[in-house]
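In: Quick one: sequence plus predicted model below, questions after.
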Amino acid sequence: MRPSHFLGGVLALALTSSAMAQTGPAPAQTPNSTTIQPARAPAPPGVPHGAPLSYEQAERVMAAAIDEGRRRNLGLTISIVEPTGEPIAFGRMTGAGYGSADIALAKARTAARFGRETRVLADALAAGQLWPLAIDGLIPVEGGVPIVVDGRTVGAIGVSGASALTDGDIARLAEAAAG
């Protein structure tokens, strides 16, 4: 077992144990009793997957992200992946931080595999939902956006190097270039 899997399991167990300790045991159910469950907003459904985007589409998305990064005078790292999360294109602009490479790829993979923007996961975490921390490889930080063509997720873009909000804005702007 890899250390990261072990630590992820320990974290999930600790969070579950902590939550149970704070709330106490579940009340006993009787046949005629009703249990009131706390209201939870369901996660929005992801966009269904389609065939992977072409390299030419990935180039257009990459070019749009780089152009916007230059316009804003930012050093960004950009990763474009297919629906499985495997890379199609990668770019690290001059001045981009070294750690942003892993972050951009993780954002793209998360958006591709879940068919939704990573900001949805960031919002869930901000609302106190801890499940985004329990999934290995998932990154609940804005900046990952699925690339949707004809109503299907054909890939995703992950942007890292600026603030999370700016990364997300650039990723959404670039996603539109896939056509």
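Out: Received it, and whenever you're ready, just let me know what you need. Bear in mind the structure is a predicted one, so any value in this text is a computation, not a measurement.

In: Going by C-alpha atoms from here, please, whenever you check contacts or count neighbours.
Out: OK.

In: For this structure, which segments are assigned as strands?
Out: Using DSSP state E, the strands of the chain run over residues 77-81, 87-92, 144-149, 152-160.

In: Below is structure B, check it against A:
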Amino acid sequence: MLKPFLLALALAAPVAAQAPYTTTTIGVAQADTMMAAAVKEAEARKLALAIVVVDEAGRIVLARRMDGALPHAFELAKRKAMTAALIRASTAAAAEGFAKGDHTLLAIDNMLPIAGGLPVKDGVKTIGAIGASGSPPATDEAVAQAGLAALRN
């Protein structure tokens, strides 16, 4: 009678010891808030940009190509957002490293070390990123920053 109990206990122990995989990611409501603020900033500057919000793994949550945005702007905005999410830092910081000779980032597909991508943080954890493209990099970053700032309000 003891053997079935021990067998059940032995089989249950590994299951009980496993912790569930959890992740924290940006939600659609947060992405909507960021997108609205970034688009408002772009419109105030009379810019036609592409803006992309991704989750912590660089997958698109929300994307918009404004009327008049250049055809390649969407791809660049997506890559900026992906880069910021995956490196957990701004693409401006990546650009600085690249300018100093650190080209390791290019070993990862679709990485883009050009300003305009910013990570979205929940405390210290990166939960996503926003990327903007279609104007000079510093202006793209300012538009992305407007989107990021909307989450703090």
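Out: It's in. In this text, all values refer to a predicted model and were calculated from it rather than measured experimentally.

In: tm score of chain vs chain?
Out: In this superposition the chains share a TM-score of 0.80, using TM-score structural alignment, normalised by the length of the second structure; 130 aligned residues with a Cα RMSD of 1.2 Å.

In: returning to what we had before: possible to save the strands of the first structure as a markdown table with mean neighbour count and distance to residue 116 of the first structure?
Out: Formatted as a markdown table, the strands of the first structure follow (neighbours: other Cα atoms under 10 Å; distance: least, Cα to Cα, whole Å):
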| stretch | mean neighbour count | distance to residue 116 of the first structure |
| --- | --- | --- |
| strand 77-81 | 32 | 14 |
| strand 87-92 | 18 | 17 |
| strand 144-149 | 30 | 6 |
| strand 152-160 | 32 | 9 |
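
In: Distance to residue 68 of the first structure added to these, as a markdown table?
Out: Output for the strands of the first structure, formatted as a markdown table (distance: least, Cα to Cα, whole Å):
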| stretch | distance to residue 68 of the first structure |
| --- | --- |
| strand 77-81 | 12 |
| strand 87-92 | 13 |
| strand 144-149 | 16 |
| strand 152-160 | 11 |
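
In: And the ones you listed: which comes nearest residue 13 of the first structure?
Out: The closest of those to residue 13 of the first structure is strand 144-149. By Cα to Cα, the value is 27.6 Å.

In: which part of the second structure lines up with that closest one?
Out: On the second structure, the counterpart of strand 144-149 of the first structure by TM-score structural alignment is residues 117-122.

In: Could you do stretch 118-125 of the first structure as well?
Out: Stretch 118-125 of the first structure corresponds to residues 91-98 in the second structure, going by TM-score structural alignment.

In: go on, stretch 6-15 of the first structure?
Out: Under TM-score structural alignment, stretch 6-15 of the first structure corresponds to no residues of the second structure.

In: Residue 38 of the second structure corresponds to which position in the first structure?
Out: Per TM-score structural alignment, residue 38 of the second structure is aligned with residue 65.

In: Contacts only, for the residue nearest the centre of the second structure.
Out: Centroid-nearest residue in the second structure, with Cα atoms, centre = their mean: residue 129, separated by 2.3 Å. Residues in contact with residue 129 of the second structure, defined by Cα atoms under 8 Å, 6 or more residues apart in numbering, are 53-56, 58, 81-82, 84-85, 117-120.

In: Can you tell me which of those residues is nearest residue 64 of the second structure?
Out: Looking at these and their distance to residue 64 of the second structure, the nearest is residue 53, at 9.1 Å (Cα to Cα).

In: quick one: the closest one from residue 76 of the second structure, how far?
Out: Counting by Cα to Cα, to the nearest Å, the gap from residue 53 of the second structure to residue 76 of the second structure is 12 Å.

In: Ok, residue 31 of the second structure next?
Out: Counting by Cα to Cα, the separation of residue 31 of the second structure from residue 76 of the second structure is 18 Å.

In: ditto for residue 26 of the second structure
Out: For residue 26 of the second structure, the distance to residue 76 of the second structure (Cα to Cα) stands at 21 Å.

In: higher neighbour count, these two?
Out: Higher neighbour count among residue 26 of the second structure and residue 76: residue 76, with 24 against 19, using other Cα atoms under 10 Å.

In: Aligned to the more buried one, what sits in the first structure?
Out: Using TM-score structural alignment, the partner of residue 76 of the second structure in the first structure is residue 103.

In: Without its sequence neighbours, what residue ends up closest to that match?
Out: Residue nearest to residue 103 of the first structure in three dimensions, not counting chain neighbours: residue 160, with 6.3 Å by Cα to Cα, 6 or more residues apart in numbering.
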